[in-house]
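[1] I'll drop the sequence and a predicted model, then ask my questions.
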Amino acid sequence: MTHAPTAGGTQTDVAGDLDALGVEVDSSSRRLAEYSYDASNYRIRPVAVVFPRDADDVARTVSYCHRHRIPLIPRGGGTSMGGNAIGPGIVMDLSRHMNRVLSVDTETGTAVAESGIVLTTLAAQARSATDGRLTFAPDPSSASRATLGGAIGNDACGNHSVRHGRTTDHVEELFLVTADGQRLTATRHGVEATDPTDEAAAERAAELTRRLSDLAAQHMAILRTDLETIPRQVSGYHLAKLLPENGFDVARALVGSEGTCAVVVGARVRLVPVAASPLLICVGYPTVSDAARDIPAILPYAPSAVEGIDRKIVATMAARRGRDTVSALPGVTDRDCTAWLFIDIDEQSAARKSETDVGATAKLLLDELRSQGRMIAGTTVPDPVARKTLWRVREDGAGLSSRLADPDDESVGADYESWPGWEDAAVAPERLADYLDDFTDLLDRHRLTGVMYGHFGAGCMHVRITFDLRSDEGRAVMDSFCTDAARLVVAHGGSLSGEHGDGRARSALLPIMYTPAMLSTFAEFKQIWDPQGTLNPGSIVDPPPITDDLALAGVPPRTWPTMFRLGVPDPSAPGAAPDGAHTAPPDPFVHAVQGCIGVGRCRSTSGGVMCPSYRATRDEKDSTRGRARVLQDMVRTAPDVETGWQSTDVAEALDLCLSCKACSTDCPTGVDMATYKSEFLHHHYRGRRRPMSHYSLGWMPAWLGVAGTLAPAINAALKSPLRRLAARTGGLDPRRSMPRFATRRARRDHVAALPPVTAATDTVLFVDSFTKAFRPHVATAAAEVLGSTGDTVGCSADNCCALTWISTGQLTHARKVLSRTAQNLDDGTDRPIVVPEPSCAAALRKDLPELVHTDAAHRVSSRVHSFADHLSRLVEAGWRPEGLPDAVTLQTHCHEHAVFGATTGAAVLQSLGVEVHTADGCCGVAGNFGFEQGHYEVSVAVAEHALAPALRTAPDRPVITDGFSCAMSVDHLAATDPAISSTGLHLAELLTRGATPRPPTATPTEPTHPEGA
């Protein structure tokens, strides 16, 4: 289906007109690609994207669209799964600038905020302003990037809605810009002009009040009988709020209207008390239906949350982020346990049961559930860290379920994918179990698989389904299934949508749920507010078919040859398609880049490590999602593969990617943008001149030997006026502090003097290029620590991980280097290979087998450990150093976080009794990135997110920087900020203070491999 503005001229005209009005607008092809998608199945290319700075900008833009009859789509975090944040015409991103909390009133317990404020930010500022007493209640799983305006648009609910209800229940006033550009305020009792002196606005408010009052009076009967029949009836408009018994509540009638009636620029919202004694209870069940059948027994305890998840989601979290992330779940090792409930109780729950102790209330509940006979295992989780870790599993359900990864489940292949579309139905909680039984039968009849999770306590079920959206047959199956599913949920007295809204996914199915009279009333409500139909057309009223504008439809079935093995079987290989699918899996590269489904965790500014460039710029183009969307448009629209690889839009989108790898684990769907960037650069620059930094830094391992010989001269030059010229010549930024090269003598004393690898060696110490060239003393320290365990240590210093060639996309040479390294290290043993530099360790563990497709590469990869990762195994075996500090600041290394585990460094130090204060986030240097021209400002801004504040907070604590880039960032901060005087230490250096060497267990013999390993 092709969309275009109904009037208004060309795309260039629109952008130029808005720019002349003083509105920030972007109509570049790259920007349009980013905003052609949300978190739904749909793609519609807009004409332009607007970033208003205030309500006046909004009014100017809306008035312009009204005059020219151009569709306008308000957008917050872009996390809509129903397709209600995309559309033709102009997309208005309210999150970029309009994101302030304007006031918090402790007496009335309310807050006023702009619509672009992120929900977790609003909640945090409310707690801060009320000394931790009050917060904003709605907490959907996307709360760390979803906005207040988006929550109002969809009537979002969240994990604690069983206690606190929907966003509707917390709105006091909405500050609006109407479809004709008027500034109005919708209140709990009507509509008024935001500025009482604005006569035109006052007239419009009076007209709206009269027409809405007439609407309610004319349709009073069906508003009372057809709406608000269950707690999560979100589909359609909330017109029952206009009834006299509800006070003619226009503000709450507009909640859930999906931007189709007016643009919400801000709101006054009600705050709720913060629980003083929250306690999580986890209960395991044989099936999701068994879990649902216990809901009636749980609700009398007044829980604040009752959430459910499927085992496949748990297994995927364990595979992607480590088994320790789910180890606290009861029954997680029992294969008969396939579903869990997460139940939050607190002092209010205890009071309901006449108890004074929350723990005693939890015991009562667990005893009652055991008596029901369905649960397999249950436990309380009092530790707040463990509680937060487990809630992360539920919060990431949408992403985890879309790309499953369970090595123990043969039904989950590398090409597994599932999609939204019917992910938001709700029934009364007491009917949930029966509904799930029937829903499971419906999936089976259509030969589809669904991974289930959701708000069990509120009767709202989220499901990701294995629709085949690439073929006509598969889309027909989706259409048929969703139609049958709509009939099923209505038969159970339920709602098509329980919090995501109707959007493009469900609006066309509303005739199954509502009578023609009710649908006509919805249309009349829309027409009163938006007579020309320019606001978010296609949602709720006059929708297109649910199979129109699907993002996966029309993508050419081309092969994009790649150097990396991206994990998806060759589409031409024999093998049956999964149930419900009608085509072979797509090309591996296409499948990989389409892994982004838009949930937007990369747009979060707290928690995890990704995406450092977005945290620095707050621009969609610098998020993992934004880059993935541009890549998705590349594989969709390029006239041919070779032209696609030359895309300047993709090159621009990837420019500020730090290749930190964090997205490969922090992203719930496992999008690995560092790998995609490397692959793209390989093709993009084939046969073309590269940036100078690709030669100066990309080929660094090749010239470091000479640099060692000339170290004194080079180091002197780096302090002289020649430094700026040399930096610019090499494509580097002269403002960046440059490293000092180790002399030949230092390399000889610290590396060449280490014992070689022999047949008797227990542990291979792989001395990487960075350690050898800049920190050879770290090799000595690492060998000393490893030797203090009683193991014999042999040094391999003549091989390379090819990291700099990989990160600059010079993959042909990278493969040659890695092939040679794999051959040299593959010695027929399984002894560990320990690498002091985490990024090099990550390259050998992850990139080696993906670039070199040999058994030797896989064998070597499996033996590789970062220093901290290997040390944890020694500590578990009983090794203990002495003389460690009480506390340290640990710079979390991005590559180690991604490949060896999010808590690798912190866990080993904590197990040794050291208090660890982590700086969670990229250091900003990130290999080549921080040195390259054009990246300095972003690099420094990235360091300011976590590392720099941590150094200022505790200047006397030792700072652990296992990564050379991290150490360089600390050095640069110390050189440019008088408040920072820290120097980074490798973990091995810290431990040598307390490591007591013991005699080796065997006498070294001659090396068995001449090249060192």
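    Okay, I see it.

[2] please count neighbours and contacts with C-alpha atoms only from this point.
    Noted.

[3] how about the strands in the stretch 901-1013 of the chain?
    Secondary structure of the stretch 901-1013 of the chain (DSSP state E, counting those that start in this stretch): strands located at 915-919, 959-960, 984-985.

[4] now do the second one: which elements does it pack against?
    By that I understand strand 959-960. strand 887-891, strand 984-985 (3 or more CA pairs under 8 Å, 6 or more residues apart in numbering; DSSP states H and E).

[5] what's it in contact with?
    Strand 959-960 is touched from outside by 888, 889, 890, 891, 951, 982, 983, 984, 985, 986, 987, 990, with contacts defined as CA atoms under 8 Å, 6 or more residues apart in numbering.

[6] which one of these sits in the busiest neighbourhood?
    residue 891 (28 neighbours; other CA atoms under 10 Å).

[7] quick check: it touching residue 920?
    Yes. Counting by CA atoms under 8 Å, residue 891 touches residue 920, with 6.7 Å between them.

[8] overlap in contacts of the two?
    Common neighbours of residue 891 and residue 920 (CA under 8 Å, 6+ apart) are residue 947.

[9] any idea how far residue 850 is from residue 568?
    12 Å (CA to CA, to the nearest Å).

[10] re the thing from before, relative to residue 826, which of the helices and strands packed on strand 959-960 is closest?
    Evaluated over these, closeness to residue 826 peaks at strand 984-985, with 31.2 Å, by CA to CA.

[11] below is structure B, check it against A:
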Amino acid sequence: MTTATRDLAGLKARLAEFAPGLRVETGVGATGPYAYDASNYRVPPRAVAFPRTADDVVAVLRACREAGVPVTARGGGTSMAGNAVGPGVVLDFSRYMNRILDIDVEARTARVEAGVVLDALRSATALHGLDFGPDPSSHSRCTLGGMIGNDACGNRSVRDGRTSGHVVSLEIVTADGVRAVADHAGLHPVDPGDAGPVARLEADLKRLVGENLALLRTELGRIPRQVSGYQLHHLLPENGFDLARALVGTEGTCAVVTAATVRLVATAQASTLLTLGYEDVVQAAEDVPEILRFSPSAVEGMDEAIVATMRARRGADSVTGLPEGRAWLYVELEGDDQAEVNARAAELLGVLKDLGRLTGGRVVQSPAERRSLWRVREDGAGLAARLVDGGESWPGWEDAAVAPENLSAYLRGFRKLLASHQLTGVLYGHFGAGCVHVRIDFDLASETGREVMRRFLTEAAALVVEHGGTLSGEHGDGRARSELLKVMYSHRMIAAFAAFKQVFDPHGLLNPGVIVDPAPLDADLALRELPLVEAKFTFPHDEDGFAGAVRRCVGVGRCRSDAGGVMCPSYRATGEENDSTRGRARMLQEMVRGETVTEGWRSTEVRDALDLCLSCKACSSDCPVGVDMATYKAEFLHQHYKGRLRPRSHYSLGWLPKTSALAGYAARPLNLLLRGPLGKLLARLGGVTTQRRIPAFASRRTLRKTLQAAKPSEPAKAILFVDSFTRAFRPQVAGAASRVLADAGIPCTPQDGLCCGLTWVSTGQLATARKIMDRTVTALDDGDDRPIIVAEPSCAAALKRDVPELLGTEAARRVADRVQTFTGALTDLADDGWTPPPLPQNVVLQTHCHEYATFKGRRPADLLRRLGVGSVDEAEGCCGLAGNFGFEAQHYDTSIAVADLALTPRLDALDGRSVVADGFSCAAQIDHLAGDQGIRALHLAELLDPAADQPGETT
């Protein structure tokens, strides 16, 4: 046993002694993802602890003090400055300490634990017409503890300022394990027995302030966004010795916050949004002082690169409502009366037009359009990280701020500085507060590139100070900027910061390397030169192949959101970081590095991290940087099991297109057999859960009759690709699809006997998948350029994306370009005058994840509404079955837990409405959950079938 192993075992034993029952993880499979946050840095921890109570935190701090082990507090892990990584024990508050303890409506306050996600608090307070003011773009996953650590602001900081302005009191644990409450009047012990240590600490702080009165009054609090360093001016006598506000923004270096009481604000009764276009961001910044005269709640800016990337990743209609321009401002106005707000917006627009810098401007009336526009801005950090041209950019100087009136001058100088270093920056941020976010194309993998970054950051620090600004205006100093504080502050101020930390943390164990005694800004960088990794997939959008693909994850953590979009269903079901898209990507990055994960493709830790990935592909669309974990998992499984026996389900489910084709010749007796005891035995032998009914196979005779009837009586305009699932289990869908398409003016020739290879891809049998795909491409790429319409969304997605990315041939790309889903065909190709049969007014819809991710802008919900369905209640999220995943015995519970997030509640409240689900997996899951109640999901083709009985409200 090595010394490090013995020390780790000793630490874990000490933690178990101090806090029995405390969950502590030390294996690389659990700690690997915590080596990263959303910054450029990688610091592997020795352990990760998941406290449930403040007493657990006390125990950890006392044990770590005895062992001399550092402690880093962590919320959502969305820090862009390296504030949430550390070499000792990481405390993850988001997992269990995430309760809202009290909401006092009359006092307009809330008491919350440190791990509460901001959106959870906002949802709870919204019921009372209240809100928490600061709203960072990461609001769907950042925690209150993290916001307190960084003194976060947000899009509406023009109105609401920083988190420190909304904190009433903080419940903290000191480095010595003492619980106390910090408020506007000082520090108070929780346990009367700790009165002595708390009084001494408070006395030391007052002595420090008394010795530095002039210094604190002249160097701190100069502009609204001065977040860098410690906010010691709140301790001045004229500020009432407000220790709560002074501790906000200390980034976990002085005490660990376990809970907080925060002020709430009233929700605005009326609002409107203006979108303003400019030639560039400097022109936009010139107008900010005039805009501020109209008391906006938000003034946000961004440049054209972010918009172009959003449109490329999520479809042209993902960004609408922007006027002509190459840079834009969002200006939100709020008030108590909508008419007054509208009048103010019109007046502001007129004033700005007269100033002459606008290229265009408009008031956005549609709430849906406003939500869409805000999503572009909120995803800015991720969208800027991997742009449409494939370029990568990084944080490090993403957070500087100046007074708004100095913003345009600062931006001019900043762009000159970028050019002098031959760097490019993607600009966006809180222009109304003078805070500019920028991601820069640093070459962090080479020594030369890191030297350029160091020189640039040093000069950038001098530039922002020259303009009266601050290194950090929101994200904190962290590992990225703490070394540069000496450029912004005097030696005496730096010494005062060190003395402040010394009072709280005499042994320097709390988040070391940040603010005081900083680590070099170029130490512990995650990116480095790595060897190319041989892979089966071509990864055409990533210059370094598989290694470049997994590097897409930069840690912004959108996959940890509990609502909105589809990603990431397994994280939403388990709440574990390791089950998030980010956690899996970080483990793959560790595998490629080869330091902590040393077994490469054979790693069991990586295999386990990928195990609960449903391969839903939602991340390829919802993740701002386009992480495609389904593809990474398929590649890993292929390499991991190469030359070895696989899990039984890889054979029983992976080869389903072949076995189901044979089953069709004896469907009736085989279905009877599978319904009995022998069926359960066969399921167990095949690694398939016995808690589901095996879907009934269709006979070949039925299929032949269906396809014969589906042949068009007029020249075909398209090919109807009869996929393996439709062929084996529901040939009636092929018949219905053929009739609907013909009725819509798109007669089709049915194409049977081919396969997209999806089941082999999802089980990582890529060599076989390539053979299947090659045969299919050869058959389809015969000079015919007609659209290929696929009724099964997962097979359509495989033909559209997996086939060209695995084969990498021009023929595969030609075939992929022709592929349409059934929804897409009706959207794009139907006759203008086509009218479907009468439709139900209310429909519950389960959109297939692969269709959602791959066929942007062609969603069944939009088509149904356009065809006259009045209400479409879409179960936004994965159904949980996800192909082979939900049929595998070890995944059944997770499959049901995922269904419970969105699908099951809608089925429980069905109330006679029709259910539509184009995916075979989705329909099978619905049958499993509600089939006993007589509920069956219809394919959209069945709903629209002109030969079917007029659909009623019950299916």
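    Alright, I've got the coordinates. All values reported here derive from a predicted model rather than from experimental measurement.

[12] between the helices and strands packed on strand 959-960 of structure 1, which gets nearest to residue 182 of structure 1?
    strand 887-891 (50.3 Å).

[13] surely residue 342 of structure 2 meets residue 272?
    Yes. Residue 342 of structure 2 lies in contact with residue 272 (CA under 8 Å); the separation is 6.9 Å.

[14] could you find the counterpart of residue 260 of structure 1 in structure 2?
    Using TM-score structural alignment, the partner of residue 260 of structure 1 in structure 2 is residue 253.

[15] okay, now that match: neighbour count?
    27.

[16] do the same with residue 9 of structure 1
    11.

[17] again with residue 604 of structure 1
    With other CA under 10 Å as criterion, residue 604 of structure 1 counts 24.

[18] so it makes contact with residue 144?
    Yes. At 5.4 Å, residue 604 of structure 1 counts as touching residue 144 under the criterion of CA under 8 Å.

[19] map residue 851 of structure 2 across to structure 1 for me.
    Aligned partner of residue 851 of structure 2 by TM-score structural alignment: residue 896.

[20] what about its match, distance to residue 987 of structure 1?
    Counting by CA to CA, the gap from residue 896 of structure 1 to residue 987 of structure 1 is 13 Å.

[21] ok, residue 924 of structure 1 next?
    Residue 924 of structure 1 is 20 Å from residue 987 of structure 1, by CA to CA.

[22] what does residue 384 of structure 1 align to in structure 2?
    Match for residue 384 of structure 1 (TM-score structural alignment): residue 367.

[23] okay, now its match: neighbour count?
    11.

[24] now residue 363 of structure 1
    14.

[25] go ahead and list the helix or strand containing it.
    helix 358-372 (DSSP states H and E).

[26] mean shift between that helix and structure 2?
    Helix 358-372 of structure 1, aligned to structure 2 and superposed, deviates on average by 1.0 Å (mean CA distance after the TM-score superposition for structure 1).

[27] matching residues in structure 2 for that helix?
    The alignment places helix 358-372 of structure 1 over residues 341-355 of structure 2 (TM-score structural alignment).

[28] touching the matching stretch from outside, list them.
    270-272, 274, 287, 290-291, 294, 333-335, 358, 361-363.

[29] so which of the residues you listed belong to helices?
    Assigned to helices by DSSP state H, the following of the contacts of stretch 341-355 of structure 2 qualify: 290, 291.

[30] so how do I select the buried members of the contacts of stretch 341-355 of structure 2 in ChimeraX?
    A single ChimeraX command selects the buried members of these (16 or more other CA atoms under 10 Å):
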select :271,272,274,287,291,333,334,335,358,361,362,363
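
[31] redo the helices and strands packed on strand 959-960 of structure 1 as TSV? Include distance to residue 880 of structure 1.
    Putting these into TSV (distance: least, CA to CA, whole Å) gives the following:
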stretch	distance to residue 880 of structure 1
strand 887-891	17
strand 984-985	19
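
[32] quick one: which of those is nearest residue 750 of structure 1?
    Nearest of those (CA to CA): strand 984-985, 16.4 Å.

[33] and the closest one, what does it pack onto?
    Packing partners of strand 984-985 of structure 1 (3+ CA pairs under 8 Å, 6+ apart): strand 959-960, helix 964-976.

[34] pipe these into JSON lines and attach distance to residue 478 of structure 1 per row.
    Output for these, formatted as JSON lines (distance: least, CA to CA, whole Å):
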{"stretch": "strand 959-960", "distance to residue 478 of structure 1": "52"}
{"stretch": "helix 964-976", "distance to residue 478 of structure 1": "48"}
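
[35] ok, now which ones touch the counterpart of residue 736 of structure 1 in structure 2?
    Aligned counterpart of residue 736 of structure 1 in structure 2: residue 692 (TM-score structural alignment). Residue 692 of structure 2 makes contact with 887, 928, according to CA under 8 Å, 6+ apart.
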